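K.L.:
All I have is the shape, not the residue letters:
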């Protein structure tokens, strides 16, 4: 700590850096774009460091047999999929399991509602991430009229107890709501119309739900009021800036899981075996041609 950070023997909190337009130092300002959003270079550097920590979390989970359940909810276009991808792209899918359930089958509709979700809860050494979860009942099912108010009220009464049982059993449960603004949601959904890579993200259901912004707001408010418990609180992430949202979520979940970096022995690659009597075969390999730079549908 420098002398400037000491007054009367007490620590002084360092000044918070701000986006362009504030009083931040030039070096700090350079990580932001003119619109205040994080630059790609700064984002990728921060994400790299967090990926290292996520690998440590993975190793700790496997070693200790911990069970972690992470729930992501939010409106269409809030950035749930991108956030989950940022979490999972450098770790093992056998440890970090992503659950994104389709519409229930007729058989599942006849079951107890929570039944189809319970079977995906984590076993020892697993981190399960729900891309939408049992809270479908409090959100999309309610807003789109798939269930009546009685079923919704029952769910909201029941959910805290189920989550209490999860936590009491030793599961680490984290619930995130990604909050996107109205204008940003419009921009993102409109961008899907003309982007061939994102057509699958724009279903008739998405279009219907888009028109019901305030119905979703009411459903969200009722869900928070009923299920924001001390043992399983809701954490809200403002996601208009997707890069910041992803980094903030990862930092938060790492902070709320008591993992420790496992000790590693020094690793060295062993020497390769000698060729011996091995002879390369004269085989007509079916080699894929190098077509980089040509149209994807070219013959």
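P.N.:
All right, it came through fine. All of these numbers come straight from a predicted model, not from anything done at the bench.

K.L.:
C-alpha only now, for contacts and for neighbours.
P.N.:
Will do.

K.L.:
For residue 147, see how far away the residue most central in space within the chain is.
P.N.:
Geometric centre of the chain, nearest residue: residue 84, 2.9 Å, by Cα atoms, centre = their mean. Look at residue 84 and residue 147: by Cα to Cα, to the nearest Å, they are 28 Å apart.

K.L.:
which residues in the stretch 151-299 of the chain form helices?
P.N.:
Remark: helices assigned in the stretch 151-299 of the chain by DSSP state H, counting those that start in this stretch are 182-194, 204-210, 213-227, 242-255.

K.L.:
Now do the longest helix along the chain: distance to the chain's middle.
P.N.:
Longest helix in the chain by number of residues, with DSSP state H as the criterion: helix 40-64. Chain-centre distance of helix 40-64: 13 Å, with Cα atoms, centre = their mean, to the nearest Å.

K.L.:
again with stretch 154-167
P.N.:
22 Å.

K.L.:
Could you list the buried residues of that stretch?
P.N.:
155, 156, 159, 160, 163, 164, 166, 167 (16 or more other Cα atoms under 10 Å).

K.L.:
which one of the residues you listed is nearest residue 289?
P.N.:
residue 166 (52.0 Å; Cα to Cα).

K.L.:
And here is the other one:
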């Protein structure tokens, strides 16, 4: 083994350590809770998946997602994934782990704000259409057109006639997407009443997560049963063979993430794409070049 090979292995080991550090940082979600609430949460989750099993499988699945990304680019496939569920159900955490190692030019996340007055006057699906995937793209909707069947309906932002029109239109809209070649996957992240209660308490008592609690979130907690009825009708009327719903149990966040990614991989007919071996070109050296000394004020202070 040459000196260059030894140096490359040292760099690789350092990179792997950095990767692990990054994973640990992302997973550092232990809330700044009072001791009492922490005890309650741990008592309610005695069988959470261990970190070692979780990290090992997460890295394996993320390696497969890179193969999916390569296949999507190579074949021009169009992948659209809808992420729906109650507030605090873990949608954002799943999306973060899916996209963590992917190219943001290939895999992008769409999280639309409340519609403007102009958008409210448009055909309901119009604001979503520009964000649908083109060939060679993976698009994940962090909440989607199913807002009309959920929050808009429960909170009174849509009339009964608008909701009924949505239920009549959405199956054909999704069939059109599938006929056009879009791989459409619809996921509902499910947590129990008690679990949402605990997660809301965690956010209230964790200063690093309080921003996640909006007045709408708090109101959704009060209307749990209304959301349940709306969800049940949504499944009954929009679970079509061309685009079925898939429910991901989310009380254990680690299992939720792994199970969802595993399922996505099973639903995309990807194959490993042969790639050319990458070789690093020789650096060009100019003996007449002298690197300029930059002024100190251009540098960020070395606080650490």
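P.N.:
Yes, it's here. Because the structure is predicted, anything quoted here is derived from the model rather than measured.

K.L.:
circling back: with distance to residue 205 of structure 1 as added columns, please give the buried residues of stretch 154-167 of structure 1 in JSON lines.
P.N.:
Putting those into JSON lines (distance: Cα to Cα, whole Å) gives the following:
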{"residue": "155", "distance to residue 205 of structure 1": "22"}
{"residue": "156", "distance to residue 205 of structure 1": "23"}
{"residue": "159", "distance to residue 205 of structure 1": "25"}
{"residue": "160", "distance to residue 205 of structure 1": "28"}
{"residue": "163", "distance to residue 205 of structure 1": "28"}
{"residue": "164", "distance to residue 205 of structure 1": "32"}
{"residue": "166", "distance to residue 205 of structure 1": "31"}
{"residue": "167", "distance to residue 205 of structure 1": "33"}
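
K.L.:
ok so, going back, remind me which helix or strand whatever residue of structure 2 lines up with the residue nearest to the centre of structure 1 belongs to.
P.N.:
Using TM-score structural alignment, the partner of residue 84 of structure 1 in structure 2 is residue 95. Per DSSP states H and E: residue 95 of structure 2 is located in helix 91-99.

K.L.:
residues in structure 1 aligned with the next helix-or-strand element following that helix?
P.N.:
Sequence order places strand 107-110 as the next helix or strand after helix 91-99 of structure 2, per DSSP H and E. Under TM-score structural alignment, strand 107-110 of structure 2 corresponds to residues 96-99 of structure 1.

K.L.:
how big is the offset of that stretch relative to structure 2?
P.N.:
Aligned to structure 2 and superposed, stretch 96-99 of structure 1 gives a mean residue distance of 0.7 Å (mean Cα distance after the TM-score superposition for structure 1).

K.L.:
Other residues contacting that stretch?
P.N.:
Identification of contacts with stretch 96-99 of structure 1 by Cα atoms under 8 Å, 6 or more residues apart in numbering yields 58, 88, 120, 126, 127, 128, 129, 130, 131.

K.L.:
Report the contact partners of whichever residue in structure 2 pairs up with the third one.
P.N.:
Taking TM-score structural alignment as the alignment basis, one finds that residue 120 of structure 1 is matched in structure 2 by residue 131. Residues touching residue 131 of structure 2, when contacts are defined by Cα under 8 Å, 6+ apart, comprise 110, 139.

K.L.:
hang on, the earlier thing: any idea which of the helices of the stretch 151-299 of structure 1 is most buried?
P.N.:
Per residue and on average, the most neighbours among the helices of the stretch 151-299 of structure 1 fall to helix 242-255, with a mean of 18 (mean count of other Cα atoms under 10 Å).

K.L.:
helices or strands next to it in the packing?
P.N.:
Here helix 242-255 of structure 1 touches helix 40-64, helix 80-88, strand 234-238, going by 3 or more Cα pairs under 8 Å, 6 or more residues apart in numbering; DSSP states H and E.

K.L.:
Please identify which of those is closest to residue 262 of structure 1.
P.N.:
Closest of those to residue 262 of structure 1 is helix 40-64, at 6.3 Å (criterion: Cα to Cα).

K.L.:
in the closest one, what counts as buried?
P.N.:
Buried residues in helix 40-64 of structure 1 (16+ other Cα under 10 Å): 43, 47, 50-51, 53-62.

K.L.:
just stretch 182-192 of structure 2 next, same as before
P.N.:
Quick answer for stretch 182-192 of structure 2 (16+ other Cα under 10 Å): 182, 183, 184, 185, 186, 187, 188, 189, 190, 191.

K.L.:
Translate the third one into the numbering of structure 1.
P.N.:
Think residue 184 of structure 2. So residue 184 of structure 2 corresponds to residue 173, using TM-score structural alignment.

K.L.:
OK, contacts around that match?
P.N.:
Residues in contact with residue 173 of structure 1 (Cα under 8 Å, 6+ apart) are 68, 69, 70, 71, 163, 166, 167, 232.
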